[in-house]
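> A predicted structure for the sequence below; I have some questions about it.
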Amino acid sequence: MSQGVKENPFPFRGLTAQEVSGSRAVHGQNTIEDNHSGFFWYNLKEIVREPMFLLLLATSIIYFILREFSEGFFLLGAIVLISAISFYQNARSKKALSALKEYTQSLSTVIRDKQLQKIKSEEIVVDDVVVANEGELITADGVLLQQNDFLVNESILTGESLSIAKTIEDPDKNLVYKGTAVVSGQGVYRVTQIGKATKLGRINTSLSEIEKIRSPLQQQISRFVKQMAIGGFLIFLVIWGISFYNSRDVFDSLLKGLTIAMSVLPEEIPVAFATFMALGAYRLMKLGIIVKHTQTIETLGSATVICTDKTGTITQNKMELFKVYDHKTGRTAEKDHWKESEFQNIIRIAMWASEIVPFDPMERSIHKAYKTFSTEDERPKFSMVHEYPLGGKPPMMTHIFENAEGKRIIAVKGAPEAVINHSGLSNAEKEKIMTEISRMASKGFRVLGVGEAFFDGKDFPEKQEEFKFEFLGLVGFYDPPKENINETLQHLYNAGIRIKLITGDNPATTHTIARLVNLQGSNDAVTGEELMNLNQEEFDRKVSQASVFSRIFPEIKVKIVNSLKRQHEIVGMTGDGVNDAPALKAAHIGIAMGRRGSDLAKESSSLILSDDDFGKMVDGVAMGRKIYYNLKKAIQYIISIHIPIILTVALPVILGWVYPVIFSPVHVIFLELIMGPTCSIIYENEPLEKNSMLKPPRAMDQTFLRWKELSVSVFQGLMITAVCLGIYQYSVLHMYSEDLTRTMVFSTLIVANIFLTLVNRSFYFSIWTTFKYKNSLIWVIISVSFVILLFMVYNPGLGSFFKLEPMATNQLLIVLVAGFASVIWFEIYKAIIRRRKPLKLFSSEILETGKGIIR
């Protein structure tokens, strides 16, 4: 569907609606298809390859061989149920990621029915006429029809970072390719190939392929699960060997071995990880933060430094033309008071030095000011004959226009120092102008120099610096800080994240804005020119110390990012322009702006702020930490509850106790069906704890699978094991039957699991505090688990199937007290932690951080 229709200034009519439909019918959509033949079959293949599936299938076959059909059919039902749960969780993740991709769908400008239209890039068809502007991506393969200083970066295809000048005349340089980026100028091309038929499609370097790279956390989880699988296989061999030695029954021994193997496998962990990441990305999208790669969510919680630009991020990006300085008279005029011709001429020349269709806020402001006094718009009478794009150190840009009579305008604007240095001014004149620049900058104005030149002939200089410019004056823009920026920065500081302000503006203006927003270390400033003269050691030291960077060139931004990375910082970088793309790509977290950001900046980033609100970074960091800490809770819960299952199954067999088969595969599978929803649904839905944004960032190589974290989980598991085995011995001592002993041990483990779920909602705050957390799902799942347990115990049919026996009231009370006692001791441990490390809130408003993340 068309997103907007505009008047067409190009000499091309484009396709009609009927021609578009015909082309789409032949060539299809402009998408690079997923490699998977279908969601259902792909997931079915993945499920069948899971070790737990194979164990269940093998166990059910053995039951059928032993003619124990009810158990065999139960396990087949469990396979179906577990597969259905897996399908549901994968479908939730797929739906979240599909919504994410839909939200990030890029738009393209096409000419159809003689009008300019904005459409989704996937709707482009063969023979469409597409207009590509600076900062945008080429969305299909095509051949150039028209171009103006059209430079394209094709590194995604060739690996070469140098831009290529495209021309219509040269058959080797008139082709454009999907996925490449427009560095400067404008081009109009006719589409020749779309989707998988494009060069990019044929070599299959789509975004979905990039997302398959495993993150450090994924690798840690995979390694842990593999180690547990190997351990499970070894324990299986031990249990099978002991059982076979004692009974000489192959199938019975296999059942015991398979039971222990099922209890060891922590297959819930990879599922929980995938669910947490996909739903986290979806939640961020709802907050206006578009995460292009789910592994970015991990990195968000570890960010130690955020490098941000000034305009539009720290400030409002209004860039209103507020002051004009005339060099000849030394006079200044403020907004709406430039009636004198000298001020109007400076604005007029600044307008000619701007883009014809302005995108930059300053250029839009210049065009707007020009319209306030021009009685006749002279622009339609002139055509651009040559353009020198923004460049140099410091940068400036020059445009050359000419009308039919041969009248020529050569206009330049840019950093005042650049225009001054190429204007042939005396030292006294330069000093006078620099004084005015300092005066304007100290009040927070962003200042540009304006000049003009005169040149006869058509053989224009190769570089704009070769012109002899006449310096006309200065234009000053005021862009006030955003209203919430001070609070945003304070929240990030509280979270242990340093902020570095990096801008191309002059030092005085940058320092003024930094002071207004209370940027920490605003007096520690450095310029791009100063950094250029330092060796690597001095460069790194200066980058680490400084908080304000002014007159920074694009290539210096990349060096700053790499310097911070060398110093083991986790770096976030904001940007919106074409020149920001390398720094965005180099940063751990490239943060592009959704509204004002170029397509190239968005493509190079890993995260997009859809409404350009830097305050959303607080939400992003909070969500990253929430997901990490909740995943940590889920995994520690899984480890804690697996230990008593493993030991309760293994020890009676190994030690030759009176009832060696206390749990069979059906009991283990029932426990698995409880644990799966608990870790993937309950903990994923937990809110952000109020101390999470007051902790320093975690190291990227830090894992919750370290012994410090594992020891807590292992101890919790051993305590539950001790209580369960104590109940076992209590039952034997009182000469209870095997079924009643199994019932009491099984019920104790379920009750312990319920209380463990509640206790592990926080590893710092008490259970009474966590009762206030908004998470209705926890009570639903716990209630269902408890009701099913009672039904299994007291329903004769189910009790017979699971080999359970109804408990008397005093026995049920013992089970409840024992299950509660096996985990409640952890509250004492947490109380000791709180006493040693009391929580200090920096602000009463810190609990509101996250706007919806903390519920």
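Nice, thanks for sending it over.

> when you work out contacts or count neighbours from here on, use the C-alpha atoms and nothing else.
Noted.

> list of residues touching stretch 705-717?
For stretch 705-717, contacts defined as Cα atoms under 8 Å, 6 or more residues apart in numbering pick out 220, 224, 636-637, 639-644, 704, 822-823, 826.

> which residues are in contact with the residue nearest to Glu160 when sequence neighbours are not counted?
Leaving aside its chain neighbours, Glu160 sits nearest to Glu154 (7.0 Å; criterion: Cα to Cα, 6 or more residues apart in numbering). Counting by Cα under 8 Å, 6+ apart, Glu154 makes contact with 160-161, 163-164, 177, 179-181.

> quick revisit: going by distance to Phe445, which of the contacts of stretch 705-717 wins?
Phe704 (48.6 Å; Cα to Cα).

> okay, now the nearest residue to the closest one once chain neighbours are set aside: neighbour count?
The spatial neighbour of Phe704 that comes closest, neighbours along the chain excluded (Cα to Cα, 6+ apart), is Lys632 at 6.1 Å. The number of residues packed near Lys632 is 18, by other Cα atoms under 10 Å.

> then the one 4 residues further on?
Other residues near Gln636 number 25, with proximity taken as other Cα under 10 Å.

> what's the answer for Phe40, then?
The number of residues near Phe40, taken as other Cα under 10 Å, comes to 11.

> with Val450 instead?
31.

> one more to weigh against that first structure:
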Amino acid sequence: DESSLTGESASIKKTTSALASETLLADRNNMAYMGTSVATGRAVGIVVNIGMETQLGRIASDIVGSVAPKTPLENKLESLGKFLGIVALVVAVLMVAIKMIIAYGDETANLKEVAVEQFIVAIAIFVAIVPEGLPIILVITLALGMRNMARHKAIIRRMKAVETLGSTTVICSDKTGTLTKNQMTARQLTTTEGTFTISGEGFKPQGDLSYNGNVVTESELSGYQSDLAFRLSAACLSLCHNSQISKVDGQWQALGDPTDSACAVLGWKINGNVRKFAQRHSRLHEFFFDTTRKRMSVIHDYEGERWVFSKGGAGGYVKLVDWKIKDGQIVPIEKKDFDLASVANKEMAGQAMRVIALCARRLEDGEDMEDVNTVESSFIFLGLVGIMDPPRAEVKDAIEVCQRAGIRVKMITGDQQYTAEAIGRELNITEGGMPPVNGSALSGFNDEQLSEASNQASIFSRVTPEQKMRIVSSLQEQGEIVAMTGDGVNDAPALSRANIGIAMGIAGTDVAKDAADMVLQDDNFANIVHAVEEGRKIYQNIRNFVRYQVSTNVAAVALIIISTFLFGWNLPLTATQILVINILMDGPPAVALGVEKNHGDVMNQPPRPVDEGMPNFRDITLIFYLGAVMVTGTLIVFFLAGGGVDTCELHPLQNADEAEFDVALCTAGLLANEGEITSEQSAAIAASEEYHAGLFDHAQTMTFSVFIVYQLFNVMNCRSNKESAFKLGIFSNQW
């Protein structure tokens, strides 16, 4: 069983024949590999590699050497941080430089006082323009996203995966154990009396038989069991195997050859518990399966007689079958019967099914049951069983949702091409401008050919772990955000290299889980859709709180620059007020935006462009629009509250009669030369300064209050790009 290494569900028959050195891993049937298991038989081998030189060791080396790229959000926020830092530095330096140059040309100016004042302004600009709380808010938002994903059985091992899922443009998935359950299942039973389809998944002995599209009821099944062909077929399935089907920790498991197990499960669906059935019909002798005969035969005491039940490759029975069952009677088989069986065989093989023939015969008294040539002769042909590793029930719908969301799904498997194509057709993973590509062709591709194949082909078969990693890397070089899903050791390098690796929690190996960023606890592929939806929602919320924070910071900086540089006023906000705005009014509202519910169907929208900025052009437009509204309103309030009043000047809404000082004496005192100021003028100037100080404190308080009110309206406005807060519900977000 090499499924964990190559992805092929069926057991591989091993030989001692020499093979070409360039033979692909999955086709090297003269080698046994570390980490695989023996299904049947025994052998003696020569150890040719150990440790890191084994296939497992090479895979481990690929994992260690693989460096996952930065997430799109990391790159965008890093760019945003650098940009804001540069803007803050440039604006602060220009402000200080221009003010100092002006002061240097003014003989009456005190350069030291101007320098101290401008230093405070520069610090205020730095504090106002840099969103200090953004990293903390980002971590909180991603952590809450991890919690939400865990509710859908998606365990995030690395926090970056939360956001990356929302950026995913391509999902590359292994087949065996991911799109399928890696449990061979009988899907069709064709007897000489008709064809039955079988439902159910994996080793779980529960499912329905359908005849001509109609589910067979229990009473109808009893009727079929009275039919000799059907009854003998069911007995052959229930007795001719060496598998053990059992329930362990709530999961149905099979011990033995996958083909044996599939037949045993089908026998259970028809006859009930196969262990009890075998106990009622004791085994007398057995001829084990071998690669020469390509069949297995057993002799059981069945219905009071010795019966031989045999199963194996259909081609091996052509010369051994003499009889068939028609209308409940055993009659000679005809050439047309072989032709019909051949057609059924080809039809099932075309659906990626492994076809097993079922035969039986009754041993006459005196026949030697230990002579294989005697026993395996003059068989009655019972029918054919089609076995495959079927897709998981939830996968097809999940893939449709992904495709509707603009996410391309590609199958990358080590299994045979015809099997991959059949599963691809069933799951609708057949879109693309290139037919399926196999590993042999892939090994000869240069970088340009690989780039074309990875972009256009949807199915890759017979690929090695190294080739899986090459495909993922090629897609990343084309600007795609790649999610890789898998469960086996052979998937680990690609899981590690992908932007986000997703491993199966139940069927997945420890190596795959360790290499992954996310683990699906219940192996449900559909949970990837929930995770992508959560990731998109989180990214949208991050955009919303970035827009909120940056628009607030732009307004605060513009307020400082316009009031101090253009109008020559003092700072409209104190350093403490700026800190309160940045810490208290930036943080909690931004966290609330980070947990905003999903508005609209994000899964009906295409993935956002990889090169889209954070913020994008639309966000930047909104940021400056919102900032302009806040600055304009706040400046008006600051001015009307008396923030622009200088010494000896009155509040804009007051007249001279209402003044608390003599404006004329105060003005004359300011214009008088030193030593010529009268006591009345000095008193008027002192009263003006006291009046001005109280007025300015009042103006700063009013400005602070109005700015906070603007922020409250702004945070409501930033909850959605399209819907108003009234439509969303003012209190729908309890945070």
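Alright, I've got the coordinates. Just so you know, these numbers come straight off a predicted model, no measurement behind them.

> TM-score for the pair, please.
Once the chains are laid over each other, their TM-score by TM-score structural alignment, normalised by the length of structure 2 reads 0.59; 536 aligned residues with a Cα RMSD of 5.4 Å.

> before we move on, the earlier item: any of the contacts of Glu154 of structure 1 buried? List them.
Neighbour-count burial (16 or more other Cα atoms under 10 Å) applied to the contacts of Glu154 of structure 1 gives 163, 177, 179-181.

> and the contacts of stretch 705-717 of structure 1, which is closest to Ile314 of structure 1?
In terms of Cα to Cα, no member of the contacts of stretch 705-717 of structure 1 lies closer to Ile314 of structure 1 than Phe704, at 35.3 Å.

> counterpart of that closest one over in structure 2?
The alignment partner of Phe704 of structure 1 in structure 2, by TM-score structural alignment, is Met614.

> pretty sure its match belongs to a helix, no?
No. Read with DSSP: H, G, I helix; E, B strand; the rest coil, Met614 of structure 2 is coil and lies in no helix.

> hmm, it is touching Arg543, no?
Yes. Look at Met614 of structure 2 against Arg543 with Cα atoms under 8 Å: they come within range, at 7.0 Å.

> tally of neighbours for Tyr245 of structure 1?
12.

> an error on my part: the question was meant for Lys112 of structure 2.
11.

> following the helix or strand where it lies, which helix or strand comes up?
Here Lys112 of structure 2 is covered by helix 111-129, with elements defined by DSSP states H and E. Past helix 111-129 of structure 2, further along toward the C-terminus, the next helix or strand under DSSP H and E is helix 134-151.

> where in structure 1 does that next one fall?
Helix 134-151 of structure 2 maps onto residues 269-286 of structure 1, going by TM-score structural alignment.

> rewinding a little: which secondary structure element is home to the residue nearest to Phe704 of structure 1?
Using DSSP H and E, the element containing Lys632 of structure 1 is helix 616-655.

> buried residues in that helix?
616-653.

> returning to what we had before: packing partners for the helix holding Lys112 of structure 2?
helix 72-105, helix 526-561, helix 575-580 (3 or more Cα pairs under 8 Å, 6 or more residues apart in numbering; DSSP states H and E).

> need the counterpart of Ile581 of structure 2 in structure 1.
Counting by TM-score structural alignment, the partner of Ile581 of structure 2 is Leu671.

> residues contacting that match?
Ile750 are the contacts of Leu671 of structure 1 under Cα under 8 Å, 6+ apart.

> what about it, distance to Thr741 of structure 1?
The spacing between Leu671 of structure 1 and Thr741 of structure 1, counted by Cα to Cα, to the nearest Å, is 17 Å.

> Phe401 of structure 1 too?
Following Cα to Cα, the distance that separates Phe401 of structure 1 from Thr741 of structure 1 is 95 Å.

> go on, His511 of structure 1?
In terms of Cα to Cα, His511 of structure 1 sits 75 Å off from Thr741 of structure 1.

> one more: Ile433 of structure 1?
For Ile433 of structure 1 relative to Thr741 of structure 1 (Cα to Cα), the value is 93 Å.

> residues contacting the match of Phe704 of structure 1?
76-77, 80, 543.

> just flag the most distant two among those.
Leu80 and Arg543 (11.9 Å).

> Ala495 of structure 1 contacts Leu694, correct?
Yes. Between Ala495 of structure 1 and Leu694 there is a contact under Cα under 8 Å: 4.9 Å.

> so the two - more neighbours on which side?
Shown here are Ala495 of structure 1 and Leu694; by other Cα under 10 Å, Ala495 has more neighbours (22 against 19).

> the more buried one maps to what in structure 2?
That one, Ala495 of structure 1, aligns with Ala405 by TM-score structural alignment.

> which residues sit in contact with that match?
602-607.

> for PyMOL, what selects the buried ones among the residues you listed?
Those of the contacts of Ala405 of structure 2 that count as buried under 16+ other Cα under 10 Å are selected in PyMOL with:
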select buried, resi 602+603+607
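
> contacts only, for Ala699 of structure 1.
With Cα under 8 Å, 6+ apart, Ala699 of structure 1 has these contacts: Ser302.

> burial count for the closest residue to Pro416 of structure 1 other than its chain neighbours?
Closest residue in space to Pro416 of structure 1, ignoring its immediate chain neighbours: Gly449 at 4.1 Å, by Cα to Cα, 6+ apart. Neighbour count of Gly449 of structure 1, defined by other Cα under 10 Å: 25.

> hmm, Gly449 of structure 1 is touching Asn421, no?
No. Gly449 of structure 1 is beyond contact range of Asn421, at 10.7 Å (criterion: Cα under 8 Å).

> so who does the residue lying closest to Leu254 of structure 1 once chain neighbours are set aside touch?
Among residues not flanking Leu254 of structure 1 along the chain, Trp240 sits closest, at 5.8 Å (Cα to Cα, 6+ apart). Trp240 of structure 1 sits next to 253-254, 256-257 when contact means Cα under 8 Å, 6+ apart.
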